[in-house]
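*Asks:* Here is a sequence with its predicted model. Questions after.
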Amino acid sequence: MKTHYDVAVIGAGPIGSYTAYQLVDKGFDVCLIDAKQNIGKNVICTGVISKEAFRRYDLPSESILSRIDSFVFISPQGQRLEYIHPDVFAYVVSREIFDRALLALAQKCGADVYLHQQIITIEHSSQYYRLRSKDKKYRARAVVLATGVNYGLHTSLGLSTPPGFLYGSQVELPSSSPNQSSRIEIHISQSFAPGSFGWVVPISNDHSRFGVIVEKAATLGLERMLKERLHFSSSRFDKMRIKQKPIAYGPIERSVRDKILAVGEAAGQVKTTTGGGIFYGLLCSEIAVDKLQRTLKSGYSLKDYEITWRTALVPELDIGRRMRESAQSLSDNTIEKLFKFVKQHRFWVELLVPRINFDYHSNFLFYCLNSFESFLKK
């Protein structure tokens, strides 16, 4: 078994696999290591990825379950604000197919893949890093942590962890609105998603993913949304099928040390608005590979990775946090007033629509915050 590599990528999720693929494509010897045996299985993720991300990164189309061309915001009392795009702007994917396709791409390109191998320690010598699992050892000139929400190695390596976490809870069920397979519903109410939202995302003509993202009690929030908002009886869903996971909320303070870097959710590169991490992770994977190439070939410091990705994303992450903080203080009654305001001011909507971007939210959010600042103080 080969044990010496240019780069060891830990974590064979989509960001780790895509990073490994890019590195091999640039001529480096790469190993891709993951603690799991079955990649993509039982992943808790809504799976909504922009059409632009699919185009830009040539993502696996075989993973697409549904195509999205509209979304509707629904207020606590049922007011609706709908946006219909002229074309499909996002896809909903099977994460199992998506993750395995990217893993297969990395492996086909030449990455050595080691599954069911949890890295226990990483030690640094003058020339390389020594990585050890329970029964195997590896050596690499550089290490990429693409471990998602698992931060077990960070502290020992001198990297930090996210400043906080949100919690997402989700379940797949027969649709509450059959034959609406191209529209996402975004449900807003402080009763089940304080300062946040719930969703109904179609995966077929008759099944959807139902979920909420909140600071705590996500499973309870989802149960309330299903019963109180969508009027599901207890017999329509099994509580045991509801799954919950933590989501990094904010970037880690330090994502680079020597020739080790973190990418994706392992670095907190996750939208603070929706909790989505695929696009930001792929974007930062590109940055990471570019900087690793310069480091391994010419000896440049990896610190430029930290500077570059923060310049690209921190403004987006900061405005998302600001929006969530503002939303925490809203009552359902105030939310109803906001919906009414938007419905009565079409000129405002006409100015808003050009600012809508699925992957970059800051322009849209700045406009909303500035528009509503005085209104919310009434």
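*Replies:* The structure has been received and is ready for your questions. Numbers count the residues shown, from 1 in each chain.
*Asks:* From now on I want contacts and neighbour counts done on CA atoms only, so please keep to that.
*Replies:* Fine.
*Asks:* Let me see the contact set for residue 121.
*Replies:* 130, 131, 132, 133, 153 (C-alpha atoms under 8 Å, 6 or more residues apart in numbering).
*Asks:* nearest to residue 268, of these?
*Replies:* Lowest distance from residue 268 to these (C-alpha to C-alpha) belongs to residue 153, with 14.6 Å.
*Asks:* contacting residues around the closest one?
*Replies:* 120, 121.
*Asks:* The strand or helix carrying residue 108: how far from the chain's middle?
*Replies:* If you go by DSSP states H and E, residue 108 is part of helix 95-109. Centre-to-centre, helix 95-109 and its host chain are 18 Å apart (C-alpha atoms, centre = their mean, to the nearest Å).
*Asks:* In strands only, show me the contacts of residue 121.
*Replies:* 130, 131, 132 (DSSP state E).
*Asks:* My read is that the first one contacts residue 119, right?
*Replies:* Translated: residue 130. No - applying C-alpha atoms under 8 Å, one finds residue 130 not in contact with residue 119, separated by 10.3 Å.
*Asks:* re earlier: and for the helix holding residue 108, what's in contact with it?
*Replies:* 12-14, 17-18, 20-22, 24-25, 39-43, 45, 47, 59-60, 62-63, 113.
*Asks:* how does it look with 6 Å?
*Replies:* With C-alpha atoms under 6 Å, 6 or more residues apart in numbering as the test, helix 95-109 has contacts from 13, 14, 17, 20, 21, 40, 41, 63.
*Asks:* Could you do stretch 76-88 as well?
*Replies:* 68, 69, 70, 71, 72, 73, 74, 188, 189.
*Asks:* Mind checking which residue lies nearest the centre of the protein?
*Replies:* residue 277 (1.9 Å; C-alpha atoms, centre = their mean).
*Asks:* Contacts only, for it.
*Replies:* Per C-alpha under 6 Å, 6+ apart, neighbours of residue 277: residue 270.
*Asks:* rewinding a little: how about the ones in strands among the contacts of residue 121 in a markdown table, adding distance to residue 108?
*Replies:* What follows is those, written out as a markdown table (distance: C-alpha to C-alpha, whole Å):
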| residue | distance to residue 108 |
| --- | --- |
| 130 | 25 |
| 131 | 24 |
| 132 | 25 |
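*Asks:* Can you tell me which of those residues are buried?
*Replies:* Burial by neighbour count, 16 or more other C-alpha atoms under 10 Å: within those this picks out 130, 131, 132.
*Asks:* okay, pairing it with this:
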Amino acid sequence: MEYYKHDVIVIGAGPVGSYTAFLLARKGINVGLFEKNETIGENVNCSGIISKECYDRFSLPERSVIRPVKKIKAYSPSGNYIQYNSEYPLAYIVDRSSFDKEINKRANNSGVTTYLGSKVKYIGNTQKSFCIRVVSKNSEEEFNSRVGIIATGFEFNNLFLNRTKFKDFLFGVQTEVDFENNDNVEVFLGKNIAPGSFSWVIPSVKGYAKIGMLVKSRPVDCLKNFLNSHLISPRVKSWDGVMKCSPVPIKPIQKTYYERTLIVGEAAGQVKATTGGGIYFGLICAEIAAQTVINSFKNNNFTEEYLKVYENKWKKILSTELKAGLILRNIFSKLSDRQIDKLLDLAKRDGIMPIIKNSGFDWHKEIIYYMINHLMPKNIFKS
């Protein structure tokens, strides 16, 4: 008879992994949560922007909020800009270390066992169990469970039996600088700034800002060039030179379920191709994954065929949104600076603001289709 130390093993104690573990544990399921770092929220590379809609839907920790976002300003390569102002918060800028810790605390308070400093070196599954091999400071140990949930982020690509590989990804690179006081979230577009993508300036704790970008290649060089550019260098008071850089998937993996196994969040590529943001969509998928596993225990059925419902459900909610984002990214990456200037100028004059307001901070499909069908045909491609 197979011995299971935990009913479910969750790999990765970021927000998505901890939240999935929390949902399972509060239903009485014995969950082991494995995190490679010694401290929750360590070495996180994230802008820290989470929408108000996401915060409200999942009752996320208010004590982690640094400030609300009410203004967003997007600059074209020529220096023109389009600005969106809201009377109410669109999103919140959070302390990601604190945020991750708070969600993990909820999981632990619900009965989850969190293993810190426990790096998973191997993941396997059979008809009888989900198995991992874990290396910690002083030992190497194997754990079996009835079900496994992979929420590691991008790195799982090298763990799960080489079954799934990311082919579409960008590099997210970011630093924090002593910065001239600024309440706006700023976005900068242009081939000489972030080729095929965009860069950002996000106010953090008082007197500091996170400055970063998503790019296909040379992330460190691109960010250094941006920091030294006339666009922001006059406002940078000091910088310690420390950068964080990590790959960000922009397309879902081919399959997110296997025998006794589900893949959730960034590990599954459930990330917005437009911004690289993954927390909201990851938490939506965490809910679906948790409910799928809860039902599998009720029916004592952990087969691949049974767990397929997880993928069917999350794709029904997110698939068209993710595809629309990828279409826009593919188009945008081919635009010249002059075409980007034209696009922002048209957006400024062509009534896109009400559509932005009605679409919400996270749901970009309607904005994307409006741009493709109404703005881009208007001489954008005549450079």
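*Replies:* Nice, I can see it. Just so it is clear, the model here is predicted, and its values are computed rather than measured.
*Asks:* follow-up on the earlier one: between the contacts of residue 121 of structure 1, which sits nearest residue 124 of structure 1?
*Replies:* Nearest to residue 124 of structure 1 among these, with distances taken as C-alpha to C-alpha, is residue 130, at 6.3 Å.
*Asks:* correct me, but that closest one touches residue 139?
*Replies:* Yes - Residue 130 of structure 1 is within contact range of residue 139, at 4.8 Å (criterion: C-alpha atoms under 6 Å).
*Asks:* What residue in structure 2 is paired with residue 165 of structure 1?
*Replies:* Using TM-score structural alignment, the partner of residue 165 of structure 1 in structure 2 is residue 169.
*Asks:* Enumerate every residue touching the residue nearest to that match when sequence neighbours are not counted.
*Replies:* Among residues not flanking residue 169 of structure 2 along the chain, residue 249 sits closest, at 4.1 Å (C-alpha to C-alpha, 6 or more residues apart in numbering). Neighbour list for residue 249 of structure 2: 168, 169, 269 [criterion: C-alpha under 6 Å, 6+ apart].
*Asks:* preserved in structure 1, out of those residues?
*Replies:* For the contacts of residue 249 of structure 2, the contacts that are reproduced in structure 1, applying both residues aligned by TM-score structural alignment, their matches' C-alpha atoms under 6 Å, are 169, 269.
*Asks:* Mind checking which of the contacts of residue 249 of structure 2 are in helices?
*Replies:* Among the contacts of residue 249 of structure 2, no member falls in helices (DSSP state H).
*Asks:* buried subset of the contacts of residue 249 of structure 2?
*Replies:* 168, 169, 269.
*Asks:* re earlier: what's near enough to touch the match of residue 165 of structure 1?
*Replies:* Residue 169 of structure 2 sits in contact with 248, 249, 250, where contact means C-alpha under 6 Å, 6+ apart.
*Asks:* The first one contacts residue 170, correct?
*Replies:* Yes - applying C-alpha under 6 Å as the test, residue 248 of structure 2 and residue 170 come out as touching, 5.2 Å apart.
*Asks:* and those two? which has more neighbours close in?
*Replies:* residue 248 (28 against 20; other C-alpha atoms under 10 Å).
*Asks:* ok, that one to residue 269 of structure 2 distance?
*Replies:* 8 Å (C-alpha to C-alpha, to the nearest Å).
*Asks:* all helices for the stretch 51-200 of structure 1, in order.
*Replies:* Counting by DSSP state H, counting those that start in this stretch, one finds helices in the stretch 51-200 of structure 1 at the ranges 51-57, 95-109.
*Asks:* if you compare those, which one is most tucked away?
*Replies:* Of all the helices of the stretch 51-200 of structure 1, helix 95-109 has the most neighbours on average by mean count of other C-alpha atoms under 10 Å, namely a mean of 20.
*Asks:* Mind reading off the mean deviation between that one and structure 2?
*Replies:* Once the two models are superposed, helix 95-109 of structure 1 sits on average 0.9 Å from its counterpart in structure 2 (mean C-alpha distance after the TM-score superposition for structure 1).
*Asks:* Next up, the contacts around residue 189 of structure 2.
*Replies:* 76, 77, 198.
*Asks:* typo on my end, residue 55 of structure 1
*Replies:* By C-alpha under 6 Å, 6+ apart, residue 55 of structure 1 has no neighbours at all.
*Asks:* Could you report the separation of residue 28 of structure 2 from residue 252 of structure 2?
*Replies:* 31 Å.
*Asks:* if we can go back for a sec, ok, the buried ones among the ones in strands among the contacts of residue 121 of structure 1 vs residue 351 of structure 1, which is closest?
*Replies:* residue 131 (53.4 Å).
*Asks:* For the stretch 201-350 of structure 1, just list every one of the helices.
*Replies:* For the stretch 201-350 of structure 1, applying DSSP H, counting those that start in this stretch gives helices covering 218-224, 278-298, 303-328, 332-344, 346-352.
*Asks:* Residues in contact with the first one: which ones?
*Replies:* With C-alpha under 6 Å, 6+ apart as the contact definition, helix 218-224 of structure 1 has outside contacts at 167, 168, 169, 192, 211, 212.
*Asks:* Now the first one. Nearest residue, chain neighbours left out?
*Replies:* The shortest distance from residue 167 of structure 1 to any non-neighbouring residue, by C-alpha to C-alpha, 6+ apart, is to residue 246 (4.5 Å).
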